[in-house]
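Trainee: fold the following, please.
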Amino acid sequence: MRIFHLITHFDLGGAERVAANIAMSKTPDMEYHIVEIMRGKSLYTNKFITEMKQAGVVCHRSLMPDVNFHFVFQRIAAILFPLRMLYIMLRWHPDVIHVHTETPDMCIYAFSRIFPCLLRHTRIVRTIHNTRLWSGLPSIASLIEPYYIRHNANIGISDSVCQSYKQRFGADAPIIHNGVSVIKQQIYPRLVHSKLNILFAGRFEPQKGIPVLCDVICALANDPRYHFHIAGDGSMMPMVEERLGGLANTSILKPIFGLSSFMSSFDYLFMPSEFEGLSMLSMEASMNRLPVIANRCPGLSDTLPEDWPLMVDNNSLNAYLHLFRDILPTADHNALADKAATFAEQNFSIRKMQEEYEKVYKGMSK
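Mentor: Next up, the predicted model:
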């Protein structure tokens, strides 16, 4: 069976990681390919391609530049993609096409409109990675979502994702949780010794709770117990640099490639996200014994035990400051790491995810 995963680009991202983890399955008689819609260009791109090739996954590069400008280039990519997909269909004859995130969603929808007959014998699978789809693009949503609902293609990654989807589009979707694994750990070289090292890693976008992140760090500017490592990039970089750039308790970093192999170096991961799909970062942290300080939001709360003591409601600044000032300095870190790791191991194994998707590929409904 030949399975093609369509992702936005070969780059660092939760959906890309999910596609890669599925494609690295060693199930006999399963041939995996990964296609990027827009050409990845980060330092992580070559690492991603090397990892896939070493696992026997065929990578298909794109010539379309990866430019973020009001979703314009993504729409152009969707318009041009059918010709590229036509070659793939005629050359490879995929049994399954599995799409991840909105740009690939648009591309397969466009292809189905232009060449509908070519998909008659191909199973379409679509993973919903987020609780908020097509943000600011309701007209596109009204075109594309009926297509995936009609083809029974949707699979959600968490209860929160499926509930949000049903509320908005009126359709149920089965759940397959994302899978993560224990990674061999190494020492992160920029730790600040004699302090608790707190990691934030993610896109500098409103979804990730950047204003709250800045508020917390600024409020703790004179607390000598902590050092914050803020790794990422995005449209809110100017805010991050303006508010945190001059603080002695903060290091602002570019995205840390191979982050999962450094997680045990840090003391806590700070995630003040407003919403998530099912946070791969949180699951990887727990699996590798890094306790998470989290906002109780859809897609993030699903990744941690229900009684997790480092969860706050509504991104409350006072609740975060209470944790940092009164709880974390005397918390039993090993007990928290054990609790998180046990929960992750029981709920989010990679092999379980691979097997459940492969049942779907074979037409065995969830």
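
Trainee: going forward, measure contacts between C-alpha atoms and count neighbours the same way
Mentor: Fine.

Trainee: quick one: buried residues of the helix or strand harbouring K47?
Mentor: Following DSSP states H and E, one finds K47 within helix 43-54. Neighbour-count burial for helix 43-54 flags Y44, T45, K47, F48, I49, M52 (criterion: 16 or more other Cα atoms under 10 Å).

Trainee: before we compare anything, build this one as well:
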Amino acid sequence: MMQKILHVAEVSKGGVISVMDLLVKSQADSGDFQQVIRLCPEDAPRVEHSGVHHLHFRRTGRNLASHIRLIYAFTYAVWKEQPAIVHLHSTFAGLWCRLAAALIRPFRPTVIVYTPHAFSFLSHTRFAGIYTLAERLLSSLCDAVICVSRYEFDAAVKGGLAVEKLRMIYNGVQDQGEPSKAQDELTRVLFVGRFDRQKGFDILIDALQSLENKPRLRIHAVGAADREDSNITIPQTIKLLGWLDPRALAEEYIWADVVVVPSRWEGFAMVPLEAMSFSCAVIASNIPPLAEAVADGSGILFAPGDASALQAIFVSHSAEEFRQMGRSGAFRQRELFSFEAMTSATLKAYAEVSAKPKSKSSGTTPQA
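Mentor: Here you go, the predicted model:
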């Protein structure tokens, strides 16, 4: 049996916490660890498992006070619990916790694994060069960096991150079988995610503007704006559901024929995979990480940011055509993006870096 493992996330909702919790529950079930510890914001949904030890910090937003509380909670957890492995999820957890770990590792040695879930430099903003340099320097403070798509792996290599530390492990989701879908002429459309620029919620709104009176279209949106200064005007034709617990979210996926993912950038989003597992067609921006997921008849790609192209897809396809794509997507998910493949590959990565934490590891070429 291995020793303790600590998972850390700075966010409480969305794909990052979904991936982390799949790993947490799997590792708690497996018996491979003496204890699985989960550190995340106090408003994050709780993982109901007797083998999971919960630690929290208070997060009031992406601000200095919240980051300081994260650093304190992380440092205390590592010092007290002495985990053999620390797995950091997403950019800010990776930033602050790698810096904190560098100070205490001489006294509390541990293996550090980092999954960015989309490097900040993939946003292609004017700060991309600074973000790339930061990730390159911070990579020296961890033992492995897990990239969740071939695109992200290639971007990391191009950005100068140490190749011997990189692993490519696709996100995976659990198979949902064959959910029963309505068989009428209505097209049921679902959006899941933050209402922000990265996730492209404004693109979906623009696409729907001239479709407000389309009688055979129903749109639900799960999520919320991430920032208080969000000025997006949401039409009344979109039913807003807020953030949902896993059971309620599953009901929305079962309800939907189509899931729209109009993101401007991603590492490898969970939403398309979840949609496929529930036999939903996926309409997504044609950016490399989404194009990796949406193929083989599982959905339709459109030019990034092109609301007119997205609108045309709704106009030119019937509900039954979307349902056929959903059936193809379910097969693709089971073949390539399974929960079992993700968890086993992650355990393999832990074993490799734990065996030789100070040396170059094998298996650094991209592997699905």
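
Trainee: just give the TM-score of the two.
Mentor: The TM-score (TM-score structural alignment, normalised by the length of structure 1) is 0.82; 342 aligned residues with a Cα RMSD of 3.0 Å.

Trainee: counting by contacts, list what the helix or strand just after the helix holding K47 of structure 1 packs against.
Mentor: For helix 43-54 of structure 1, the succeeding helix or strand toward the C-terminus, using DSSP H and E, is strand 58-60. If contacts are counted by 3 or more Cα pairs under 8 Å, 6 or more residues apart in numbering; DSSP states H and E, strand 58-60 of structure 1 sits against strand 31-36, helix 43-54.

Trainee: in the helix or strand following strand 58-60 of structure 1, what counts as buried?
Mentor: For strand 58-60 of structure 1, the following helix or strand on the C-terminal side (DSSP H and E) is helix 72-92. Within helix 72-92 of structure 1, the residues that count as buried by 16+ other Cα under 10 Å are F73, Q74, A77, A78, L80, F81, P82, M85, L86.

Trainee: for stretch 49-64 of structure 2, same thing?
Mentor: G51, V52, H54, L55, H56, F57, R58, R59.

Trainee: map the fifth one onto structure 1.
Mentor: When structure 1 is aligned by TM-score structural alignment, H56 of structure 2 is paired with R61.

Trainee: burial count for the closest residue to its match other than its chain neighbours?
Mentor: Spatial nearest neighbour of R61 of structure 1, excluding adjacent residues (Cα to Cα, 6 or more residues apart in numbering): E36 at 5.8 Å. By the criterion of other Cα atoms under 10 Å, E36 of structure 1 has 21 neighbours.

Trainee: what's the answer for A9 of structure 2, then?
Mentor: Quick note: A9 of structure 2 (other Cα under 10 Å) scores 26 neighbours.

Trainee: now S123 of structure 2. Nearest residue, chain neighbours left out?
Mentor: W265 (5.8 Å).

Trainee: aligned partner of that neighbour in structure 1?
Mentor: Match for W265 of structure 2 (TM-score structural alignment): F275.

Trainee: check E212 of structure 2 too.
Mentor: Alignment note (TM-score structural alignment): E212 of structure 2 maps to A221 of structure 1.

Trainee: distance of the residue nearest to its match when sequence neighbours are not counted from P224 of structure 1?
Mentor: Once flanking residues are discounted, A221 of structure 1 sits nearest to N249: 6.2 Å by Cα to Cα, 6+ apart. According to Cα to Cα, to the nearest Å, N249 of structure 1 stands 8 Å off from P224 of structure 1.

Trainee: the more surrounded of the two?
Mentor: Shown here are N249 of structure 1 and P224; by other Cα under 10 Å, N249 has more neighbours (22 against 12).

Trainee: now that one: how far from D223 of structure 1?
Mentor: 8 Å.

Trainee: wouldn't D257 of structure 2 be in contact with T187 here?
Mentor: Yes - D257 of structure 2 is within contact range of T187, at 6.2 Å (criterion: Cα atoms under 8 Å).

Trainee: ok, these two, which is more surrounded?
Mentor: Neighbour tally, D257 of structure 2 and T187, criterion other Cα under 10 Å: the higher count belongs to D257, 30 against 24.

Trainee: contacts only, for the more buried one.
Mentor: When contacts are counted by Cα atoms under 8 Å, 6 or more residues apart in numbering, D257 of structure 2 touches K181, T187, R188, V189, L190, S279, C280, A281, A319, F322, R323, G326.

Trainee: which among those residues end up buried?
Mentor: Buried among these (16+ other Cα under 10 Å): T187, R188, V189, L190, S279, C280, A281, A319, F322, R323, G326.

Trainee: three-state assignment of the fifth one?
Mentor: The assignment at S279 of structure 2 comes out as coil when based on DSSP: H, G, I helix; E, B strand; the rest coil.

Trainee: identify the residue of structure 1 aligned to it.
Mentor: So S279 of structure 2 corresponds to R289, using TM-score structural alignment.

Trainee: how near is that match to L269 of structure 1?
Mentor: 10 Å.

Trainee: show residues contacting stretch 149-165 of structure 2.
Mentor: 118-119, 122, 132-133, 135-136, 139, 143-145, 147, 166-170, 267-268, 288-289, 292, 360-362, 364, 366.

Trainee: filter those to the buried ones?
Mentor: Buried among those by 16+ other Cα under 10 Å: 118-119, 122, 132, 135-136, 139, 143-145, 147, 166-170, 267-268, 288-289, 361, 364, 366.
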